[in-house]
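Engineer: take this sequence and fold it.
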Amino acid sequence: MAGVTRNRPIPTIKPDDAAFIRSLLIHEDDQVLAFNKPSGLPVQTAGGRGQSLDFLLWAFAKSNGKRPKLVHRIDSGTSGVLVVARTKPAAAHLSEQFASRTTEKTYLAIVSGDVPADNAGVLSTPLKKVPSDRGGREKMIAARAGEAGAQSATTAWSILSRSGNYALIEARPETGRMHQIRAHMAILGCPILGDRIYGTGKLSADRLMLHAARLDIEHPNGSRLSLEAPLSDDFLAKASGLGLRT
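Structural biologist: Predicted structure coming up:
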C-alpha cells in the first residue's frame, strides 16, 4: 500500500463533494491527512465504482496527478479516525507501522446481550474467515490455535458505562484482523448494536455502533501523532437513549 498515485488524469470532483471531504478533516499537514469518517461511507469500493473516501481524496490531488494514498482501512459501517499519506515516504512510514502493529488504536462500541460482569479483560480467541450468510462475502468465527486458516487475534476491552444489558465498551485491538472487534464482541456474548453480520442489524440500531475514537502513531517526521475523532450525534443519541454515559 506504500506509495503515492501519480501521473493520472484527475477526475472531476464536485464542489459539494470537495467541501464534504474537507469537512471531515481532523488533521492536515504536508505529509499526513486524517479524517473523521462517517458511518456508511466506504473507504474503498469494488473497482473504484461509487463514492468512497478513497475517491474523494482526488480533492487533494496536485496538478501533476499525485494524490494522497490510503495506508489502512476501517469498515464502511465504522466511523472515526482514518489516516492517509500525502507523499510516498510518508505512505511507507505509516504503512510499516500498521504492518508491524506499533500503532495504538482505541475504539468505542455500544453492545448488548450477556455483558461481562468484569469491567475489563483481554480476549485472545483466534479467528478465521468463512463465507457469510448475512451481508458481506466473508465473516470471522472463533477458531482453535493451529487450525487451518486460524489467525491470532487479541482485543483488550473495558466497560466504560453499563445500563441493564447494554454497555459502552472501549476496545483496543492489538492485532488488526478483519472484523476483529465485531467478531470478538459477539464471541464475548454482547455483539455491537447495528451489526448485520454478528448481531441483529437494523433491529438494534440504524448503523453499526462502532467508532474509531483515537489513533496514536508516529508521524513521518518522528514526532508522536495522536488523532482523535469526536463521536457523531447519532452515536451520542443512541448511548444517551440507552442510559449510557459517554
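
Engineer: for the rest of this, base every contact and every neighbour count on C-alpha atoms.
Structural biologist: Fine.

Engineer: assign the most centrally placed residue in the chain to helix, strand or coil.
Structural biologist: The central residue of the chain, meaning the one whose C-alpha is nearest the mean C-alpha position (Cα atoms, centre = their mean), is I74 at 3.1 Å. Classification of I74 by DSSP: H, G, I helix; E, B strand; the rest coil places it in coil.

Engineer: one more: M178?
Structural biologist: Using three-state DSSP, the three-state assignment for M178 comes out as coil.

Engineer: and the gap between it and A229?
Structural biologist: Look at M178 and A229: by Cα to Cα, to the nearest Å, they are 21 Å apart.

Engineer: could you do T5 as well?
Structural biologist: Noted for T5: a distance of 27 Å to A229, by Cα to Cα.

Engineer: try D29
Structural biologist: D29 sits 17 Å away from A229, taking Cα to Cα as the criterion.

Engineer: which of these two has more neighbours?
Structural biologist: When D29 and A229 are compared on other Cα atoms under 10 Å, the one with more neighbours turns out to be A229, at 22 against 9.

Engineer: let me see the contact set for the more buried one.
Structural biologist: When the contact criterion is Cα atoms under 8 Å, 6 or more residues apart in numbering, the partners of A229 are I26, F35, N36, G80, V81, A212, A213, R214.

Engineer: one more time with 6 Å, if that's ok
Structural biologist: Taking Cα atoms under 6 Å, 6 or more residues apart in numbering as the criterion, A229 is in contact with N36, G80, V81, A213.

Engineer: can you list contacts of the helix or strand harbouring L33?
Structural biologist: In this assignment (DSSP states H and E), L33 forms part of strand 32-37. The set of residues external to strand 32-37 that reach it, using Cα under 6 Å, 6+ apart, is 24-27, 79-86, 229.

Engineer: do you know how far the nearest residue to R224 once chain neighbours are set aside is from H93?
Structural biologist: With sequence-adjacent residues excluded and distances taken as Cα to Cα, 6 or more residues apart in numbering, R224 is closest to E218, at 4.6 Å. As for E218, its distance to H93 is 8 Å (criterion: Cα to Cα).

Engineer: to compare against the first, here's another:
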Amino acid sequence: MSDAKNDTRDGVRQFNVGYDDDGIRLDRWFKRHLPETSFTTVAKWARTGQLRVDGSRVTPGDRIKAGQTLRVPPPEPVIEDTPDAPRPKRERPPLSEEQIAYAREMVIHKDLQALVLNKPPGLATQGGTKTSEHVDGLLDALQYDAEGRPKLVHRLDKDTSGALLVARTSRAAAFFAKAFSGRTARKVYWALVVGVPSIDDGMVDLPIGKQPGTGGEKMHVDEENGQAARSRYRVVERAGNRCAWVELQPFTGRTHQLRVHMAAIGHPIVGDGKYGGAAAFLTGGVSRKMHLHSRRIRVDHPDGGSIDETADLPTHFAESLATLGFDIAKGDAMPFEEPKKGPPPKAVLKQRAKAHAKSMRKEHRGERRRRGSPD
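Structural biologist: Just a heads-up that it's a prediction; the model follows:
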C-alpha cells in the first residue's frame, strides 16, 4: 500500500510509494489510491509542476518505485452536475453463497501471491455487452484474507477450459504481466483436431489479424498486415485419419491464436464451428462442445521458485478421449521441452493454409449459389 504523511499547511499531501506499487505508472497509482482524481487533473498538476516525485517533475506515464515520495496538490473542488465531476464508482452486487462456492471450487492452487483456477467451459473470463457471468465478477469470492481483490493477468476464451492464473497482490500482477509479455510463462493446451497433421511435431508461424467485416469478433491469417504469431503442436495420439489428440503451446499471445492456426493448416479444433465450420463437428458420440483445454501452466513466482499446475479435463473432453480410445496418461507423459532447433516447416504450413482457405472460399460460393437457387 501507499501511506499518506500528514498534510502540510497549504493542503499539499505527501504519499510514500508502497511495495505493491513498485514499477507502476504514476497515472495508475492515482487510479488505485485516489480514483476520484481524473487523468486530466493529474496531467495538469504534472504540467504545472505541482505534482512531484522525490522533488522532481514528472509526467503521468512515468513509472514510480517503492520508497519514493509523491507530492500531491490538495484536491480540487468539485462543482456538482458538471461533465468533469467524478462519477461515483458502481457498486458490485454481493455474491450469493452459491456463487462463492462455485468460484472456490475452481481453485486448484493458492498461495500469498497467486491463485490458479480450473475455469470451466462456457464461463467467460471477463464481462461484455451480453456477458453477465464471468470469472472477473466472481473474484470477490477469492479474496480470502488478502487486503485487495484478486486481479486477472491473462484470459481464456469463453469455451476454452483449464488453468487460469490470478494475482492476489498488485506486485504479483505486475510480475506476472511481465512474465506473459516477456514470454517466460509457459502454457500447454490439449485439443482434439479434425484429421491428422502430416507432421507429428510442427511449428505454425503465420501472422494473425482481425478479419474485416466481423467487427473484430473473428481473426484470420493475414500475411500482409497481421501480427506475428507462432504455435507449436505435437500429436499425442490419433484415431485413424478421423481425428488427432494434440498438445499445443502458444509462443505468442494473439486472440484465438491456437484456433486460427489449427484451422489454417486444415485441422480445426473439434467443436470450433467459428473457425472450422461444419467440418469441425464429429459424429459417433463425440461432444459438439469445444475441445480446447489449458492443461498446464508454469510461471516463475514473485517470491522465488515457480508455479507449475495441471488442470483436470472437463467432463465432455474426458468422455471424448475415452470414446476415441485415447489414453490420458500419454498426454502428461509428453516431455515439457523447448521447441526443436532450426527453422519451422513454414513453407509446408503456408501451402496447407492456402489450400484450406481455397476450400473455404469454394464452400462459401456453394452456399451463395444454393441460397440464390429457386425452391
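
Engineer: contacting residues for A2 of structure 1?
Structural biologist: A91, A92.

Engineer: doesn't it lie inside a helix?
Structural biologist: No - secondary structure of A2 of structure 1, determined by three-state DSSP: coil, with no helix assignment.

Engineer: related to what we said a few turns ago, what does the strand holding L33 of structure 1 correspond to over in structure 2?
Structural biologist: Following TM-score structural alignment, the aligned partner range for strand 32-37 of structure 1 in structure 2 is 114-119.

Engineer: how distant is the matching stretch from the center of its chain?
Structural biologist: Relative to its parent chain, stretch 114-119 of structure 2 has a centroid offset of 13 Å by Cα atoms, centre = their mean, to the nearest Å.

Engineer: could you pick out the longest helix of structure 2?
Structural biologist: Among the elements of structure 2 assigned as helix by DSSP state H, the one spanning the most residues is helix 346-372.

Engineer: so for it, what gets flagged as buried?
Structural biologist: Of the residues in helix 346-372 of structure 2, those with enough neighbours to count as buried (16 or more other Cα atoms under 10 Å) are L349, K350, R352, A353, H356, A357.

Engineer: the residues you listed into JSON lines, with extra columns for distance to P150 of structure 2?
Structural biologist: Supplementary listing: these in JSON lines, determined by distance: Cα to Cα, whole Å:
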{"residue": "L349", "distance to P150 of structure 2": "40"}
{"residue": "K350", "distance to P150 of structure 2": "41"}
{"residue": "R352", "distance to P150 of structure 2": "43"}
{"residue": "A353", "distance to P150 of structure 2": "40"}
{"residue": "H356", "distance to P150 of structure 2": "42"}
{"residue": "A357", "distance to P150 of structure 2": "42"}
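
Engineer: out of the residues you listed, who's nearest D200 of structure 2?
Structural biologist: L349 (12.7 Å; Cα to Cα).

Engineer: ok, now which ones touch the closest one?
Structural biologist: If a contact means Cα under 6 Å, 6+ apart, then L349 of structure 2 has I265 as its contacts.

Engineer: so how far is H356 of structure 2 from it?
Structural biologist: From L349 of structure 2 across to H356 of structure 2, the span is 10 Å (Cα to Cα).

Engineer: same check on H301 of structure 2?
Structural biologist: Looking at H301 of structure 2 against H356 of structure 2, where the rule is Cα to Cα, the gap reads 41 Å.

Engineer: repeat that for Y102 of structure 2.
Structural biologist: Distance from Y102 of structure 2 to H356 of structure 2, counting by Cα to Cα: 41 Å.

Engineer: rewinding a little: residues of the strand holding L33 of structure 1 that come out buried?
Structural biologist: Within strand 32-37 of structure 1, the residues that qualify as buried by neighbour count (16+ other Cα under 10 Å) are V32, L33, A34, F35, N36, K37.

Engineer: and what of stretch 22-33 of structure 1?
Structural biologist: With burial defined by 16+ other Cα under 10 Å, the residues of stretch 22-33 of structure 1 counted as buried are R22, L24, L25, I26, H27, Q31, V32, L33.

Engineer: what sits against the second one?
Structural biologist: Translated: L24 of structure 1. Applying Cα under 6 Å, 6+ apart, one finds that L24 of structure 1 lies in contact with F35, N36.

Engineer: tell me where structure 1 has strands.
Structural biologist: Chain-ordered strands for structure 1, with DSSP state E as the definition, fall at 25-28, 32-37, 69-70, 79-85, 104-112, 120-123, 127-131, 138-142, 155-163, 166-173, 210-218, 224-228.

Engineer: what is the corresponding segment of structure 2 for the fifth one?
Structural biologist: Across structure 2, the stretch matching strand 104-112 of structure 1 (TM-score structural alignment) is residues 186-194.

Engineer: got it, and the shortest one?
Structural biologist: Counterpart in structure 2 of strand 69-70 of structure 1, with TM-score structural alignment as the criterion, is residues 151-152.

Engineer: between the lengthiest helix in structure 1 and strand 210-218, what angle do the directions make?
Structural biologist: Under DSSP H, the helix in structure 1 containing the largest number of residues is helix 88-100. For helix 88-100 of structure 1 against strand 210-218, the angle by axes from the mean of the first three to the mean of the last three Cα atoms, to 10 degrees is 120 degrees.

Engineer: helix 88-100 of structure 1 vs structure 2, average distance?
Structural biologist: Using mean Cα distance after the TM-score superposition for structure 1, helix 88-100 of structure 1 ends up 0.7 Å from its aligned counterpart in structure 2, as a mean over the superposed pairs.

Engineer: in that helix, what's buried?
Structural biologist: The neighbour-count check on helix 88-100 of structure 1 (16+ other Cα under 10 Å) flags K88, A90, A91, A92, H93, L94, S95, E96, F98 as buried.

Engineer: and for stretch 239-246 of structure 1?
Structural biologist: With burial defined by 16+ other Cα under 10 Å, the residues of stretch 239-246 of structure 1 counted as buried are A239, L242, G243, L244.

Engineer: distance between the ends of it?
Structural biologist: From start residue to end residue, stretch 239-246 of structure 1 stretches across 7 Å - Cα to Cα.

Engineer: any chance of the contacts of A229 of structure 1 in CSV, with distance to H184 of structure 1 too?
Structural biologist: Written out in CSV, the entries for the contacts of A229 of structure 1 read as follows (distance: Cα to Cα, whole Å):
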residue, distance to H184 of structure 1
N36, 24
G80, 19
V81, 20
A213, 18
